[in-house]
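Asker: Coordinates for the following, if possible.
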Amino acid sequence: MGILTSSATILAIESSCDETSAAVCRNGEIVSNIIATQAVHQQYGGVVPELASRAHMQNILPVVQQALQAAQCELQTVDAIAYTQAPGLIGALLVGSGFAKSLALALDKPLIAVHHMQAHVLANLIGERRPAFPFLCLTVSGGHTQIVRCDSPLQMTVIGETLDDAAGEAFDKSAKLIGLPYPGGPLIDKYAQQGKPIYKFAEPQIQGLDFSFSGLKTSILYFLQKAQKENPEFVQQELANICASVQHSIIQILIKKLMKAAKETGIKEICVAGGVSANSGLRKALQATGERFHWNTYMPAFEYCTDNAGMIAIAAYYKYLDGQFSSLDASPSARASW
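Answerer: Modelled structure (predicted):
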């Protein structure tokens, strides 16, 4: 199918993990983006898949209604329905995909399946300031850490990725070792701003553009065990400096690989995306590195960093323009390659 008219209204649904979100994209602009979070997981120290699925079932209808209302849009006037197909928690994905398919079938509208991580990359195309193609995107979240080369909205290549844990996972697990509640990543960021990175941890030596964070976590664990054995009050007394040191270590690993990727590709349009891109330390480091190497750097607005339907909608918009629609038989997947 050839290129369609750019005049299109798309309703998008995101339900890959523990945020239920709906957004409306009109002619390539996000006009509403509603997100319902799930506080129920905090007491368990992490996302409980079954509870996430149940919460999605409760939230999805009111969230969609709010998104349509905020956009002053009638459901019947929507041109296509988009949803997150993969990757994510399979039960959570089934709720969103089932709802989207039901809407598409009932309204006789085209259906668009979106890859969650590709949508994170394209969050950089939301708003007035957008990167030129080709660009590199450091995509960092709780489940993924990748460097993606993006030659067009529909042509992306992963040129580096984590071999074990993701950066967001390293933040959250380090926070747990420190004794901070879930989700710990934002708390490390908060306390890091009050301290200095005076403690050093082992940095993984991985060739190429791939990442590894498991060794760093082990180094942090042994450091804390030794320090607390010598001084049981160490963490309480040094919380800000510990958080600053952990954050600095993770960010340095990310930035060094991004510098290597930029040098190897010659690309100076550099983006960041994913939940960890909301981290203030990473945003400052990217900006400083960009100024040093004369990059043009881009960061999504905070509401488009964490999981949200706005990024699903913008990805779906470009698929709509190219006529890339999905069948009702398409199945969600917990893991999906690009």
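
Asker: rest of the way, CA atoms for contacts and neighbours
Answerer: Will do.

Asker: tell me which residues of the helix or strand containing residue 255 are tucked away?
Answerer: Per DSSP states H and E: residue 255 is located in helix 234-265. Using 16 or more other CA atoms under 10 Å as the test for burial, helix 234-265 gives 235, 239-251, 253-255, 257-259, 261-262.

Asker: Could you list every helix and strand in contact with that helix?
Answerer: Judged by 3 or more CA pairs under 8 Å, 6 or more residues apart in numbering; DSSP states H and E, helix 234-265 is in contact with helix 167-178, helix 185-192, helix 214-230, helix 280-293.

Asker: Please tabulate these in JSON lines, including the columns mean neighbour count.
Answerer: JSON lines is the format used below for these (neighbours: other CA atoms under 10 Å):
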{"stretch": "helix 167-178", "mean neighbour count": "22"}
{"stretch": "helix 185-192", "mean neighbour count": "21"}
{"stretch": "helix 214-230", "mean neighbour count": "15"}
{"stretch": "helix 280-293", "mean neighbour count": "16"}
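
Asker: Here is a second sequence; please produce its structure as well for comparison:
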Amino acid sequence: MILAIESSCDESAVALFDPAHGLVGEWVHSQMALHEDYGGVVPDLATREHLRTIGPLLAEVGKQHNLTAVTRVVVTHGPGLAGCLAIGTSSAKALAVAQGVPLAGVNHLRGHTFSPFIALHAEAPERFDEAFAALLPHLGLIVSGGNTLLFKLDEARRITVISSTRDDAAGEALDKGAKLLGLGYPGGPRVEKLAAEGDATAFDFPRGIGKKAELDFSFSGLKTALRYQLEKMSLEEIEARKADLCASYQQAVIDALVRKAKLASRTETFRSVGLSGGVANNRTLRAAMQTMAERRHFKFLAAQPKHTGDNAGMIAFAAWVDPMVQDVAPAELAIHPSMPLAR
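Answerer: You can find the predicted model right below:
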């Protein structure tokens, strides 16, 4: 039984994972309401909230399950906010020492990498290795507020980054667009909600880097284009056409993501395409990626909505499935706020 702790940003989360049966339980404390008035995550407030909530979450796990059954403790040790990571790793070290079990650090981005396969394991744990191998090599797209990455997962479960963003991440672009439109925080879900009522062809926003062979992403120009468009409009016109603005802006982000994923899928032979990260919860993006994958005759796997954001379930699963996750002595486990997906 693996116990995982996630505290990289604004979610305090704990999960229990049994390789023979799957996720036994997941517990999450969200800080969204705490940061809403500030228009984004405030690191000091997030750290204090983790300090306040990690202990009670672990206590709740202990009430529902026998922690003596835990044979390994794992924790997100990067990337993320330094203070937040420190709370999680300190808690994991203390728990591992108290329980007398091995300890390991997990790369948060690698948690996202493997999260689309959690559902595959849940379907038939006893046949997971065979089913997983049949889907490799795998092309994955991680889309979140801090990262936009295309990567290859090969037959040995090694990860190679294919491309990333040169400036803003896709989630960051959606949040900044929401701020320009006065929608508040968190921006992405609010843009998506209004976009459902609008016309995605009403405004012509740029789709990032234009070269056909270019695999990197760029979203800073999109945000600037929205600002220039809003400067041409009156407040009344903006309010009347806010749904169209959201739909067109969101579609520009999605088109750029899908176009680059499609281009990357042609670089070599893949057997599956995956979508993960916080923005992967966007239904329009999921549908567009699924359509692209099916047209290219790839198996499409998207992380379940509860595993798209910061969650301990994917950290527990990655600790079991990722060969890069190795046990260390508590004193040797350090935090890495800027840890890359692959070294």
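
Asker: now the angle from the helix holding residue 255 of the first structure to helix 214-230?
Answerer: 160 degrees (axes from the mean of the first three to the mean of the last three CA atoms, to 10 degrees).

Asker: which residues in the second structure does helix 234-265 of the first structure match up with?
Answerer: Here helix 234-265 of the first structure aligns to the second structure at residues 237-268, judged by TM-score structural alignment.

Asker: Pick out the residue closest to the middle of the first structure.
Answerer: residue 274 (2.5 Å; CA atoms, centre = their mean).

Asker: Alignment lookup: that residue to the second structure.
Answerer: Using TM-score structural alignment, residue 274 of the first structure pairs with residue 277 in the second structure.

Asker: measure its match to residue 20 of the second structure for me?
Answerer: 26 Å (CA to CA, to the nearest Å).

Asker: cool, and residue 101 of the second structure?
Answerer: The value you get for residue 101 of the second structure to residue 20 of the second structure, if CA to CA is used, is 19 Å.

Asker: cool, residue 323 of the second structure as well?
Answerer: 18 Å.

Asker: what's the answer for residue 317 of the second structure, then?
Answerer: Applying CA to CA to residue 317 of the second structure and residue 20 of the second structure gives a distance of 12 Å.

Asker: Compare these two (neighbour count), which wins?
Answerer: The neighbour comparison of residue 317 of the second structure against residue 20 (other CA atoms under 10 Å) goes to residue 317, with 26 against 12.

Asker: Return the residue of the first structure aligned against that one.
Answerer: Checking TM-score structural alignment: residue 317 of the second structure goes with residue 314.

Asker: just residue 205 of the second structure next, same as before
Answerer: Match for residue 205 of the second structure (TM-score structural alignment): residue 201.

Asker: Which residue, neighbours along the chain excluded, lies closest to its match?
Answerer: Closest residue to residue 201 of the first structure apart from its sequence neighbours, by CA to CA, 6 or more residues apart in numbering: residue 219 at 5.7 Å.

Asker: In the second structure, what sits opposite the one you found in the alignment?
Answerer: Residue 219 of the first structure maps onto residue 225 in the second structure, by TM-score structural alignment.

Asker: State whether residue 81 of the first structure is indeed within a helix.
Answerer: No. Assigned with DSSP: H, G, I helix; E, B strand; the rest coil, residue 81 of the first structure falls outside any helix and is strand.

Asker: got the contact list for the equivalent of it over in the second structure?
Answerer: Using TM-score structural alignment, the equivalent of residue 81 of the first structure in the second structure is residue 73. Contact partners of residue 73 of the second structure, counting by CA atoms under 8 Å, 6 or more residues apart in numbering, are 2-4, 92, 95-96, 101-104.

Asker: what's the distance between residue 73 of the second structure and residue 288 of the second structure?
Answerer: 37 Å.

Asker: cool, residue 163 of the second structure as well?
Answerer: Residue 163 of the second structure is 20 Å from residue 288 of the second structure, by CA to CA.

Asker: and what of residue 86 of the second structure?
Answerer: As it turns out, when the distance is counted by CA to CA, residue 86 of the second structure lies 38 Å from residue 288 of the second structure.

Asker: Since that was my last question, I'll sign off now.
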